[in-house]
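A.B. asks: Got a predicted model here, sequence first, then my questions.
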Amino acid sequence: MDSHNSHDSQQQTIVESEHYNSTMSFQSPIELKHSGPGIASFIISLVSLLGYIAIVAIAGALIGPYLEPNGNGFIGSPSREMVTNLGTLGIVVIVFLLSNLIGVILGIIGAALKNRKKVFAIIGLIMNSIVLVVLIAFFVISIISATTIT
């Protein structure tokens, strides 16, 4: 009987040690940080999208007074100030396009970093790429249509 109690206490000790080992060997998952270049790419894409929206609104406000009420074209020749302002908007569009290109590069870098979350890098890469492709296609279509109209 004494050996039976000894055997029970050994089993209890083994069970307790297994419980202790199982609770001590549990490791919490590693918490990954977001990649800095990925966050920068995402922010660049948001800022540029808002910038493009503002540019379209400003260009519409600049051209609006020169359009005929029935929509058939311009009332008269645009002022020098309006042409200068539209030129400035064109330069701002080019700056935003360059920032989108930088955003694509940062998105690629952020997605390539190891031990970092890639969510913002991928979203920024996709958004910047889409904006670049759409605007480049818009410019190509505009140039083709401008050269074919005589």
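C.D. replies: Cool, got the structure. Numbering: from 1, shown residues only.
A.B. asks: Going by C-alpha atoms from here, please, whenever you check contacts or count neighbours.
C.D. replies: Will do.
A.B. asks: Mind telling me what element the residue most central in space within the chain is part of?
C.D. replies: By Cα atoms, centre = their mean, the chain has its centre lying nearest to residue 124, at 2.1 Å. Using DSSP states H and E, residue 124 sits in helix 119-148.
A.B. asks: Show me which positions of that helix end up buried.
C.D. replies: 119-129, 131-132 (16 or more other Cα atoms under 10 Å).
A.B. asks: got another, please set it beside the one above:
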Amino acid sequence: MGIASFILGIISLVVFIAAIIVSTTFIMDHITLNGNSNTIRTDIEEQLKDANDVIPLIVAFLMMLTSFGCGVVGLILGIVGACSKGKHKAFPIIGIVLNALLPVGFVTLFLLGIALSGTS
């Protein structure tokens, strides 16, 4: 279970990084550097009226959800592996650390976004 947790942790991190690259590339292709945030928003809304134009963002969102799911499953497997008796604990502990990065990061970014949206 510890090795499975470790592998799921690596997979979830790789998929999350790929999702960030896909979404960032898509956004940077559609943003011009002139204008303020309101004009940028209206320009993007005009460019993306067709649903097929936002498929890369949908794919990136699904990749992030998959990454989150793998992280949660890997975290559970790591905890079960660390609690089992008579086994080596190295892989379960590494799996717990790797798999805890994404859920904790998601929650932290979510709370940070809520806190910053209240200040503007």
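C.D. replies: Cool, got the structure. Every value quoted in this text rests on a predicted model; they were computed, and no experiment measured them.
A.B. asks: Would you report the TM-score computed for these chains?
C.D. replies: The TM-score (TM-score structural alignment, normalised by the length of the second structure) is 0.79; 113 aligned residues with a Cα RMSD of 2.2 Å.
A.B. asks: related to what we said a few turns ago, spatially, which two of the buried residues of helix 119-148 of the first structure are the most separated?
C.D. replies: Farthest pair in those (Cα to Cα) is 119 and 132. Separation: 20.0 Å.
A.B. asks: in the first structure, which spans are helices?
C.D. replies: Here the first structure has its helices, by DSSP state H, at 2-24, 36-63, 80-112, 119-148.
A.B. asks: how much does the last one deviate in direction from helix 36-63?
C.D. replies: Which is helix 119-148 of the first structure. 40 degrees (axes from the mean of the first three to the mean of the last three Cα atoms, to 10 degrees).
A.B. asks: Could you list every helix and strand that helix 119-148 of the first structure packs against?
C.D. replies: helix 36-63, helix 80-112 (3 or more Cα pairs under 8 Å, 6 or more residues apart in numbering; DSSP states H and E).
A.B. asks: which one of the ones you listed lies closest to residue 22 of the first structure?
C.D. replies: That would be helix 80-112 among these, by Cα to Cα, at 35.5 Å.
A.B. asks: now the buried residues of helix 119-148 of the first structure in CSV, with distance to residue 46 of the first structure?
C.D. replies: Output for the buried residues of helix 119-148 of the first structure, formatted as CSV (distance: Cα to Cα, whole Å):
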residue, distance to residue 46 of the first structure
119, 15
120, 11
121, 13
122, 14
123, 10
124, 8
125, 11
126, 12
127, 8
128, 9
129, 12
131, 11
132, 13
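A.B. asks: if we can go back for a sec, right, and the helices and strands packed on helix 119-148 of the first structure - which one's nearest residue 145 of the first structure?
C.D. replies: helix 80-112 (18.5 Å).
A.B. asks: Which positions within that closest one qualify as buried?
C.D. replies: Within helix 80-112 of the first structure, the residues that qualify as buried by neighbour count (16+ other Cα under 10 Å) are 86, 89, 93, 96-97, 99-111.
A.B. asks: contacting residues around residue 84 of the first structure?
C.D. replies: Listed by Cα atoms under 8 Å, 6 or more residues apart in numbering, residue 84 of the first structure has no contact partners.
A.B. asks: What residues of stretch 9-23 of the second structure count as buried?
C.D. replies: Neighbour-count burial for stretch 9-23 of the second structure, counted by 16+ other Cα under 10 Å, picks out 9-13, 15-16, 19-20, 22-23.
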